[in-house]
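1. could you work out the structure for the sequence below:
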Amino acid sequence: MKKLMKSYKSSIINAFSHTIKVCTISIAGLIILFNAISISASEKLEVDTDKTQWVDTFIGTGGDGHTFPGAVVPFGMVQLSPDTAAVNRGIDPQAEIYKHSAGYHYDDTSITGFSHTHFSGTGHSDLGDLLIMPFTGKAHLDVGTVENPDSGYRSRFSHNNEQSKPGYYFVELEDYNITAELSATQRAGFHKYTFKNNQPGQVMLDLTSSIYNFSNKVIWSDVRVIDKQTLLAYRSTNGWAKQREMYFAIKFSRPFDSIDLINLDNNRYRCHGCLDHKNSNNKTKPSTIVNSAIQFTAGKAIKVMAHYNNPNEAPLMIKVGLSAVSRSNALENLNTEINHWDFELTKKQAQKQWQKQLSVIDAKGSKSQKRQLYTALYHTLQAPSIYQDVNGQYRGVDGEIHQSADFTNYTLFSLWDTYRALHPLLTYIAPDKVPDMIQSMLAHYQQSYDNILPIWSFQAHETWTMIGYHAVSVIADAYLKGITNFDTELAMKAMLDTANHASYDAISDYKKYGFVPMDKLSESVSITLEYAYNDFTIAKMADAMGNQDVAKTFYQRASSYKNLFDHDVKFMRGKTSKGVWDPDFDPEDAKLMGPFTEGNSFQYTFYVPHDVTGLISLIGGDKAFENRLDTLFNKELSHEKIKEHEDIAGLIGQYAHGNEPSHHIAYLYNYAGKPWRTQERIRQIMDTLSSDKPDGLAGNDDVGQMSAWYIFSAMGFYPVSPADLTYAIGAPQLPYIALKLSNGNVFTVKASGLSIKNKYIKTALLNGKPLKRSYITHNDIINGGELKINMSDKPNKSWANKMYDRPPSMNMN
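-> Purely as a prediction, here's the structure:
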């Protein structure tokens, strides 16, 4: 997903209470599985106790997955991970910048260092706070280049000497014969460096380094030496988030022998006891610390080099606490979460947290399937992430410091991506976190100068990236599922204020014309369609709250999609404020800043998730709708039509699995009475666009959305329209998956006879009774039970083909 696009565009223009049920578990026979992988005699179909063994953190680090392999705990504020490139906007090709959105790419052969904050799976980037790199030999100040690693402090490495598990990362830095190990807590990173050579060593702490770097990105930074084992630091940056602030408390396990504070800023503020490397003939000469001295420097280009004469006498460990509030909070976070020097203890605690979170799902399948499933689950449990100190303080979107008394503040709301599947999934796998996430969005609303819910926000900043107001979907989906332990009246007010905010992306025009005119705003068709869905979710929640006037208004607004359907061409099409259709319309064209957002009309015509039945009627009925779906999957999409978008990837015809607007489309055959076609398409997508290799994701993981799609689809169902509480059935891709719910119930999906050939549903039983509809409901899941599906190599064309067996739509209610 090209997060950059709209960001720069805008700068220019539980309460669950149910009876506990226990389900029996059985599996019969030896099953041959999909992805051309058969289960060998040694691969027993058993439920494993240790789920972390199946997580491969390198899946998604190749190709365009944009995930990172480093150490993080569930929903942790710190993501301590290696960086392999120091690309610069305006210098390096855009493709290289895009490729390194997570700082690390599997194709690279050298490491620049280890920084403490990373996005997982985004298409645009920032972060990479406080890069640390140990080395020996010549004391380089520059990172060096990919082509010539010896020109700087970066080091070559090999994947043969690299390991990663949840909460832990290990690599051999080949140029320096140093072993690097990383672990993390919620708010602190733990480094362990073992120097194997008998020669002096250095540790670089680089406050200038960033992911997605450019000149003058650092607004200000400073570092203070407290004693020979403790530093405090700060930096503010102008990246994707403007004037983002982060504070650091850094502790070394052994006193350094000397330290250099290196100020490369021509306009430095002050420099007490630091080296002037701009005017020094010896740029690596250390400055000796006087025990009573306090060294300090501030400026826009600060680096620190700690020197050790005998670094190999014992492993050197470094602990770093982070805070967005203050240096003292960073130190408190560090002292609270890692009050020892036992690296193995922190590593074990991190892995214990992951084991608990990953145990929400039991699964049977091949090794490859379990690697993909549990890695996907791992990726869905990283964000939104905690953005609050141990004392309850956090920096708000207003820039002020707030004290949270009754909730934990979260950040990183990539809502255009994650409302689709990630947030619905979190209501099952982490329901205890959902109220806090919603309260964090409501706090954003209250603190926002615009009085609007987050659009695409992180670390106290609204980036205004992407379109729609999808926070309303997340709130409505949770509320309608019974997660109501937040201020629901405030939530409804926030939803209404957001949906009626006249200055946000042509909402006033949307209300005036019933659509966003293409002469008023680019991406107008996509915006209209997504507004219509958002309005449906507001109507659903208002309806449930007894506010019929609001519900009526927003149900009417939810039908706005019809205003951009051109009956002559049978596609969604741009229209001017005077009612003139786009004269340059091409359903395959995905030009940048055109009528569609990271997509074309072939894809976006199917974006009416809340009223698929209404869309079928517009297109011409079931058969015409099926034919249009077939055309989407079968008609080749020319690269010329999508060349301006890195994100339109993972293609099957016009279908682009590598980007979110297509994610629900394979399930739409169900609405036309052809669920067996959905079963075919899901298997096709799984077989051709997913694997357990580093490049095993078809596109950006987008903060867990791609992974959430995989988990739902592997279970055999998907939330086409979050907040309507139904899930369209595809077909299970593993023989057994059990979802263990927070209310004590278990929802189990069993696929009898599943194999490479047996991809079709023959019959289905829900709690022992025949299931003849092509969807299940939230209550079916949360009440616990068993969905047993008998698979066949031949489609059952009569299963769930009646009108009343199809998933519901708005116009059917």
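
2. going forward, measure contacts between C-alpha atoms and count neighbours the same way
-> OK.

3. now do the helix ranked longest in the chain: which elements does it pack against?
-> When the chain is parsed with DSSP state H, its longest helix is helix 524-544. On a contact count with 3 or more Cα pairs under 8 Å, 6 or more residues apart in numbering; DSSP states H and E, helix 524-544 meets helix 471-480, helix 488-499, helix 548-557.

4. and that helix, what's buried?
-> 524-543 (16 or more other Cα atoms under 10 Å).

5. give me the angle between it and helix 548-557.
-> Inter-element angle recorded for helix 524-544 and helix 548-557: 150 degrees (by axes from the mean of the first three to the mean of the last three Cα atoms, to 10 degrees).

6. for the comparison step, fold the sequence that follows:
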Amino acid sequence: MNLYIGTDGDGFGAGSLPLGVQSPYGALRLGADTSNTLDIPIVFDHLGGYHYSDTHINLFSHTHMFGAGVQDYGEVGIIPVQIDNNKHLQEMISKRNGYRSEFRHEHEVVEPGYYQVYLDTHKINVELTATEQVGIHRYSYDKIKNKHHVILIDSSYTLQTGVCNRSHIKIDSINHEITGLVFFKGSLSGRFGGVTTYFVISLNNWSKFGVWNNGQIIEGQNETDGCSSGAYIILSDEQVQLTMYVGISFVSIEQARTNLHVQTNMFQSFDTIRTIVQQKWLDEIGRFEVSAEWDREAEIKFNTALVHSLSSPTQWDESNGVYLGFDGQIHIKPDYMQHVYTDLSIWDIFRTQIPFIIFHDSQRANDIIHSIMINVEQGGDLPKWPLANGYTGCMIGSHADILISDLIMKKEHDNYLNLTQVTQALRKVANQNQVHDGRFDPSTYIKYEYVPSDMDQHSAPLTLSYAYDDWAIGNVMNAAGLTDEA
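-> Predicted coordinates:
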């Protein structure tokens, strides 16, 4: 396979895929955010963080959108560096992208569940692997005389600039733990009030530490706030290799710590976790066997597309089944679901990816539809494009109708799907104005049976979308025995 596919191109001709590591459908997508010689990266080339044409790695962040057409996520930015002294460190922090590093593709290894790159500027080899909510870093520093080994943690970082609203970081030098949070309002998350990502970082054997705020380092201080802040850890000069564990949560710092402990089985080695995660990928890929005559290029494209299709949507429940709901409350996933899902770019995926999931993984398909109905229970309305725990109103149509219909018409739905609840939600979206993610004025559409162009400039695609949506709703009504309403 070739996991660089989807990381090149320009504008909406780019795949906007992140490059890095995650488990299948994992919430944590740890990867490099890159730039070229320009001081400010071109936004539409970096919606996934990484662009193949770039020459520099700015840092490694722990969440990413997957193939979307806007920027969001990209929190908890970390990069290892080597410094001469505190003055050198100060220069790195005070200069925009002062700590980024050159890299080359010939010094990269990209596999499902494993990423490796050599940072040419800092002379450090970086290896990454990941569980559902934990990123595991292994850094190997070249031994250079009079160079000190440092880790920079940009707690206020988000991939999209200027969307941090609050950030906090605290260093616990006794327990060798770093905790913090960042609250941000990105292109989609800002539409429902923003997202808070909490993190807990565990590593050993540091000798000194400090923080920075507004470009100024403060040696020995262990806590800071602000949207231009972070922390640094100086390792002992003898320590040339380090494994670091980064747990994230959308619930709390305590839950991030739980994720960290549970998902690493109390800090198993990097190689052990890598083996486990890569076996998960092999198990998923192993569901498929193709009997066909094809060339090497076709095989590469198929296997790559398979991995990409198994990378999203996002598993939203965390260790012990907890998750943040659309009502802002903490919930436990129902026992009949293996996982709760979010980051459903429904307008993008109703045509091919969801039918693909229904075809090969009925349990996951049911979990996705149950997740949509949980959105209805907690938020009141069917979603168009749910992100994290909120409605984004992104794109047109009400294509959750089609996802639900697809599962039911193929008779793949389980006994836990409440058809009364489903038909109520579908009836509402087709006939009433929703508070969230509604259609163009339903009463006008019902009156004319089309969207008038003098009332909405998107009249043609809206009319076509609603025709498909209503056909799907009619199929569900028939399946539920409501033939008169269908």
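
7. export the helices and strands packed on helix 524-544 of structure 1 to TSV and tack on mean neighbour count?
-> Converted to TSV, these look like this (neighbours: other Cα atoms under 10 Å):
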stretch	mean neighbour count
helix 471-480	26
helix 488-499	18
helix 548-557	18
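
8. with distance to residue 229 of structure 1 added, can I get those in a markdown table?
-> Listed next are those as a markdown table, based on distance: least, Cα to Cα, whole Å:
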| stretch | distance to residue 229 of structure 1 |
| --- | --- |
| helix 471-480 | 44 |
| helix 488-499 | 47 |
| helix 548-557 | 60 |
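
9. show me where the stretch 201-350 of structure 2 has helices.
-> Under the criterion DSSP state H, counting those that start in this stretch, helices of the stretch 201-350 of structure 2 are mapped to 253-263, 270-285, 296-309, 346-349.

10. closest to residue 84 of structure 1 out of the helices and strands packed on helix 524-544 of structure 1?
-> Closest to residue 84 of structure 1 of those is helix 471-480 (Cα to Cα; 33.9 Å).

11. what sits against the residue sitting furthest away from the middle of structure 2?
-> Distance to the chain centre peaks in structure 2 at residue 484, reaching 42.6 Å (criterion: Cα atoms, centre = their mean). Not one residue lies near residue 484 of structure 2 by Cα atoms under 8 Å, 6 or more residues apart in numbering.

12. how near is the counterpart of it in structure 1 to residue 555 of structure 1?
-> Mapped onto structure 1 by TM-score structural alignment, residue 484 of structure 2 lines up with residue 549. Note on residue 549 of structure 1: its distance to residue 555 of structure 1, by Cα to Cα, to the nearest Å, is 10 Å.

13. residue 775 of structure 1 too?
-> To residue 555 of structure 1, residue 775 of structure 1 is 23 Å away according to Cα to Cα.

14. go on, residue 483 of structure 1?
-> The gap separating residue 483 of structure 1 from residue 555 of structure 1 is 23 Å, by Cα to Cα.

15. how about stretch 89-103 of structure 2: buried residues?
-> For stretch 89-103 of structure 2, burial by neighbour count (16+ other Cα under 10 Å) applies to 89-90, 92-94, 97, 99-103.

16. please apply the same query to stretch 359-374 of structure 2.
-> By neighbour count on 16+ other Cα under 10 Å, the buried set for stretch 359-374 of structure 2 is 362-374.

17. let me have these in JSON lines, extended by secondary structure and distance to residue 167 of structure 2.
-> What follows is these, written out as JSON lines (DSSP: H, G, I helix; E, B strand; the rest coil; distance: Cα to Cα, whole Å):
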{"residue": "362", "secondary structure": "helix", "distance to residue 167 of structure 2": "40"}
{"residue": "363", "secondary structure": "helix", "distance to residue 167 of structure 2": "38"}
{"residue": "364", "secondary structure": "helix", "distance to residue 167 of structure 2": "35"}
{"residue": "365", "secondary structure": "helix", "distance to residue 167 of structure 2": "36"}
{"residue": "366", "secondary structure": "helix", "distance to residue 167 of structure 2": "37"}
{"residue": "367", "secondary structure": "helix", "distance to residue 167 of structure 2": "33"}
{"residue": "368", "secondary structure": "helix", "distance to residue 167 of structure 2": "32"}
{"residue": "369", "secondary structure": "helix", "distance to residue 167 of structure 2": "34"}
{"residue": "370", "secondary structure": "helix", "distance to residue 167 of structure 2": "33"}
{"residue": "371", "secondary structure": "helix", "distance to residue 167 of structure 2": "30"}
{"residue": "372", "secondary structure": "helix", "distance to residue 167 of structure 2": "31"}
{"residue": "373", "secondary structure": "helix", "distance to residue 167 of structure 2": "33"}
{"residue": "374", "secondary structure": "helix", "distance to residue 167 of structure 2": "30"}
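
18. show me which pair in those residues is furthest apart.
-> 362 and 374, at 18.1 Å, using Cα to Cα across the buried residues of stretch 359-374 of structure 2.
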